[in-house]
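> sequence and predicted model, in that order:
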Amino acid sequence: MAFVHTRPHPHADERAALMGWFDLQRGIIATKCTGLPDELAHRALIPTSPLMTVAGIVAHLTWAERLWFEHSLLDIPGTGPGFDDIEDSEFLAAVDRPLAEVLEDYDRRCQQSNATIAGLDLDALARRPSRHGAEPTLRWIIVHMIEETARHAGHLDILRELLDGEKAYF
């Protein structure tokens, strides 16, 4: 998918606005990784969070897309990293993998999420209740994922500047 680098139209309807902001944040994630060599993409800079690397964050976001739009929303059983009861295993899934491969996985997962979203009403309820017992709407899940993606885009802003001095909003 071509990652978006523009804001949604100020008069967009609800779905277009939500997806516009979501796709913009995903585009920022991809942009923050552009041109970064694998050595730096896997370098840990935070001693108390050694898995918080550029590649680790992208792998985490790939898992979060799968968690919310496949596992929670559609009730498809989760398997593999992030679903295996190993703490932070979705971050570990990026170790020793080229950043380009991790980004390709993220891109594929975003496309799959978008296909799922397109086929459902924003009021559709998740088929798998959250750990708090609630069944969030698709609207709530999208807003949550905008927040999750934007939060990690901010982390990538900081990591990228510390790694090679690269600064840009998007």
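Ah, there it is.
> use CA for all of it now, contacts and neighbours both
OK.
> so the residue nearest to residue 170 when sequence neighbours are not counted: helix, strand or coil?
Among residues not flanking residue 170 along the chain, residue 28 sits closest, at 5.4 Å (CA to CA, 6 or more residues apart in numbering). Secondary structure, DSSP: H, G, I helix; E, B strand; the rest coil: residue 28 is helix.
> is it true that residue 28 touches residue 152?
No: look at residue 28 against residue 152 with CA atoms under 8 Å: they stay out of range, at 9.9 Å.
> second structure for comparison follows:
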Amino acid sequence: MPRTSRRADTPPPRTGPGEVEVLRGFLDYLRTSIAAKIEGTPEPQARTADVPSGTNLLGLLHHLTHVESATFLGERVTNWQATFHAAPKDGVADVVARYRRTVERANEVLDGCTDLGAPTPRPQPGKPAPTLRWALTHMIEETGRHAGHADILRELIDGATGR
């Protein structure tokens, strides 16, 4: 039976009054939550799939790193399914650090964006640029969905719960 570790729940963020502040605040909240959920997960359980779909913690964060890169940095992804698998040499600390660096780079781009109706500043090659509003909303949805998956997977591994 896994040991139970309850992390204090972090409430949703208080943000500024504008739409940009609200969207960025909630995205950063979810980014922090999922990285914390995966950080410290023991190896090899972090890459073990305890569900029939094959989903695992490292794969989720590796995937989100690619989604951030594609959405905000314009990097092209040719095989989305492959993004759900971290390289065998990558440990938890490697994947978490890469995710955090990518988020930092994405935030540097976003810091210059104030018009949510404007196209993303670095669209993927050969694709129309979505609006910044769409991109932020998509990343909130994507990160939130996978943070929920990570909650369940982490609890299955060692009983850790909470945001």
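Structure received. Remember, it's a predicted structure, so these values are computed and weren't measured experimentally.
> rewinding a little: ok, residue 28 and residue 152 of structure 1, which is more surrounded?
Neighbour count, other CA atoms under 10 Å: between residue 28 of structure 1 and residue 152, residue 28 has more, with 24 against 21.
> so which bit of structure 2 is the strand or helix carrying residue 145 of structure 1 matched to?
Element membership of residue 145 of structure 1 [criterion: DSSP states H and E] is helix 138-164. Aligned using TM-score structural alignment, helix 138-164 of structure 1 spans residues 132-158 in structure 2.
> post-alignment, that stretch versus structure 1, mean distance?
In the superposition against structure 1, stretch 132-158 of structure 2 averages 0.5 Å from its aligned positions (mean CA distance after the TM-score superposition for structure 1).
> list the contacts of the spatially most central residue of structure 1.
Structure 1 has residue 61 as the residue nearest its centroid, 2.9 Å off, counting by CA atoms, centre = their mean. By CA atoms under 8 Å, 6 or more residues apart in numbering, residue 61 of structure 1 lies in contact with 106, 149.
> what lines up with it in structure 2?
Using TM-score structural alignment, the equivalent of residue 61 of structure 1 in structure 2 is residue 64.
> what about that match, helix or strand, and which?
According to DSSP H and E, residue 64 of structure 2 maps onto helix 57-73.
> quick check: angle from that helix to helix 132-158?
Interaxial angle of helix 57-73 of structure 2 relative to helix 132-158 (axes from the mean of the first three to the mean of the last three CA atoms, to 10 degrees): 170 degrees.
> average offset between helix 57-73 of structure 2 and structure 1?
Here helix 57-73 of structure 2, set against structure 1 after superposition, deviates by a mean of 0.4 Å using mean CA distance after the TM-score superposition for structure 1.
> just how off-centre is that helix within its chain?
6 Å (CA atoms, centre = their mean, to the nearest Å).
> follow the chain on from that helix and name the next helix or strand.
Where DSSP H and E defines the elements, the next helix or strand beyond helix 57-73 of structure 2 is helix 92-110.
> where in structure 1 does that following helix align, residue-wise?
So helix 92-110 of structure 2 sits over residues 99-117 in structure 1, by TM-score structural alignment.
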